[in-house]
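>>> have a look; sequence and predicted model below, questions after that.
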Amino acid sequence: MFTGIVEHIGTVLEYTPFDDTASGGNGVSLTVSDAAPILNDVHLGDSISINGVCLTVTEFTDSTFKVGISPETLRRTNLEELKPGSKVNLERAVSSHVRFGGHYVQGHVDTVAKIINAEKDENSILFTFQLRDSEFINYIVEKGFIALDGTSLTVVSVDHTRAQFQIMMIQYTQNQVIMPLKKIGDYINVEVDVTGKLLEQQVVANINGQIGNENSPLVKLINNIIEKKLKDFTK
């Protein structure tokens, strides 16, 4: 689990494709350098978020660490666009003594979004994004949380028809994360707030359960509405 508060910006040292037969395709071995500030307490098997993607440390030195990326992760995220020299957001998994400054971030990216506009508003930048997979717009709400390339941010507006949304990034955050380094047309990783998905699952499960029970409040309500409409129609 992560907070979406980026700890450090690292640099991709190596990006090496390999045959990942077990997962049905080609994976990637990724080595990140300039990472010393987050490696003082690292262990093999630890989780580190790279651009919002929870990945497992398989090797490390004082200033570098290596992870493996599966084909499924490459399909879901923008990590396939990385190359030596690319800058990446880094965050260690939370521990018991970490102050929770962002929001609950799993590191399980849902999809990607394209940067379609970025305009200055005094010292801040207003970013506009277009989702690749439009269905995820249902989980994005104005003033709600969202994780973009692993950065916890607040949504300022949503256009559900176009599957677009906006965030405002203050000057301090601009200096701590990689998004201001990106260009119009670049993609960012998107993890929507898991709370919305959990609520939807519970609501759907509850409705399905009530529909199958003729004595449930929902079925009784529907029957009452139908009876009333039929009476009104026959008057």
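Received it, and whenever you're ready, just let me know what you need.
>>> from here on, just use CA atoms for contacts and neighbour counts.
Fine.
>>> contacting residues for the most centrally placed residue in the chain?
Taking Cα atoms, centre = their mean, the centroid of the chain lies closest to residue 191, which sits 1.5 Å from it. Residue 191 is in contact with 52, 105, 107, 108, 109, 110, 111, 146, 147, 148, 150, counting by Cα atoms under 8 Å, 6 or more residues apart in numbering.
>>> repeat that for residue 142.
154, 155, 156, 157, 158.
>>> can you tell me the SS state at the fourth one?
Just to be clear, that refers to residue 157. Here residue 157 is recorded as strand under DSSP: H, G, I helix; E, B strand; the rest coil.
>>> on that earlier part again, out of the contacts of residue 191, which sit inside strands?
111, 146, 147, 148 (DSSP state E).
>>> turn those residues into CSV, including distance to residue 82 and neighbour count.
Shown next, in CSV, are the ones in strands among the contacts of residue 191 (distance: Cα to Cα, whole Å; neighbours: other Cα atoms under 10 Å):
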residue, distance to residue 82, neighbour count
111, 16, 22
146, 22, 26
147, 19, 28
148, 16, 22
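>>> dropping in the other structure now:
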Amino acid sequence: MFTGIVETIGTVSNLSHYDDTETGGKGTSLTISNSAPILTDANLGDSISVNGTCLTVTAFTADDFKVGIAPETLRRTNLGSLREGSRVNLERAVSAHTRMGGHFVQGHVDTTAKIVSRTPDGNALTLRFSPRDKAVLRYVVEKGFITIDGASLTVTRVDDDEGWWEVMLVAYTQEKVVTAGKEVGDEVNVEVDMVGKYVEKNVKAYVEGEVVGGALEALVARVVEAKLKEIKR
């Protein structure tokens, strides 16, 4: 679990593809340097968010760490477009004393989105995104949370019909995340607020009469029974 508050920006120093002789599958190994600020308490097996994707540390030094990326992860995220020298947002998993400055972020990318416009607004920057999977738009609401490349941001505008949403990056945020340096046409990783997914599931279950333990049916039965008693009186 993460907060969406980017701790530092790392640099991809090595990216290699390999064949796993034991499983017969293919994989990608990624080494990220300039990461010292998040490695002071690192351990093998730790989770680190790389551009919003939860990955597991397989090796590390004082300044860099290595992770493995599965083919499915490459298909669902923008990590496959990384090259040596690419800059990435980094965040360690939350700990018991972490301040919740952003929102609950799982590090499970829902889809990617393309930047379709960049509009300066004073010293701020408005970015408009169009998602690859339009279905995620039902979870995107004005003034709601959204995670872009691992950064917790606030949606400023959304248009379901045209299929886009916007966020505004203030000057401070522009210095702290890689997204501000991306151009129109570049892709970002997107994770919608999981609260919306839980609400949707529970509302759907309620409407369809599938409340856990048959609570809806029990409630209806009690109401009917009470009415029948009133009639008998």
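Cool, got the structure. These numbers come from a predicted model, not from an experiment.
>>> quick one on the thing from earlier: and which of the contacts of residue 142 of structure 1 is nearest residue 232 of structure 1?
For those, the minimum distance to residue 232 of structure 1 (Cα to Cα) is 40.4 Å, reached by residue 158.
>>> that closest one matches what in structure 2?
Counting by TM-score structural alignment, residue 158 of structure 1 corresponds to residue 158 in structure 2.
>>> from residue 53 of structure 1, how far off is the closest residue to the residue nearest to the centre of structure 1 other than its chain neighbours?
Leaving out its chain neighbours, the residue that sits closest to residue 191 of structure 1 by Cα to Cα, 6 or more residues apart in numbering is residue 109, at 4.7 Å. According to Cα to Cα, to the nearest Å, residue 109 of structure 1 and residue 53 of structure 1 sit 6 Å apart.
>>> ok, residue 20 of structure 1 next?
Distance from residue 20 of structure 1 to residue 53 of structure 1, by Cα to Cα: 19 Å.
>>> so residue 152 of structure 2 is in contact with residue 106, correct?
No: assessed by Cα atoms under 8 Å, residue 152 of structure 2 is found out of contact with residue 106, at 11.4 Å.
>>> higher neighbour count, the two?
residue 152 (24 against 21; other Cα atoms under 10 Å).
>>> correct me if wrong, but residue 16 of structure 1 is in a strand.
Yes: assigned with three-state DSSP, residue 16 of structure 1 falls within a strand.
>>> re the thing from before, what is the neighbour count of the residue nearest to residue 191 of structure 1?
Residue 109 of structure 1: 23 neighbours (other Cα under 10 Å).
>>> distance of it from residue 233 of structure 1?
Distance from residue 109 of structure 1 to residue 233 of structure 1, by Cα to Cα: 51 Å.
>>> again, but for residue 212 of structure 1
From residue 212 of structure 1 to residue 233 of structure 1 the distance is 28 Å (Cα to Cα).
>>> how about residue 16 of structure 1?
70 Å.
>>> ok so, going back, might you report the residue contacts of the residue nearest to residue 191 of structure 1?
Neighbours of residue 109 of structure 1 in contact, by Cα under 8 Å, 6+ apart: 52, 53, 76, 77, 189, 190, 191, 192.
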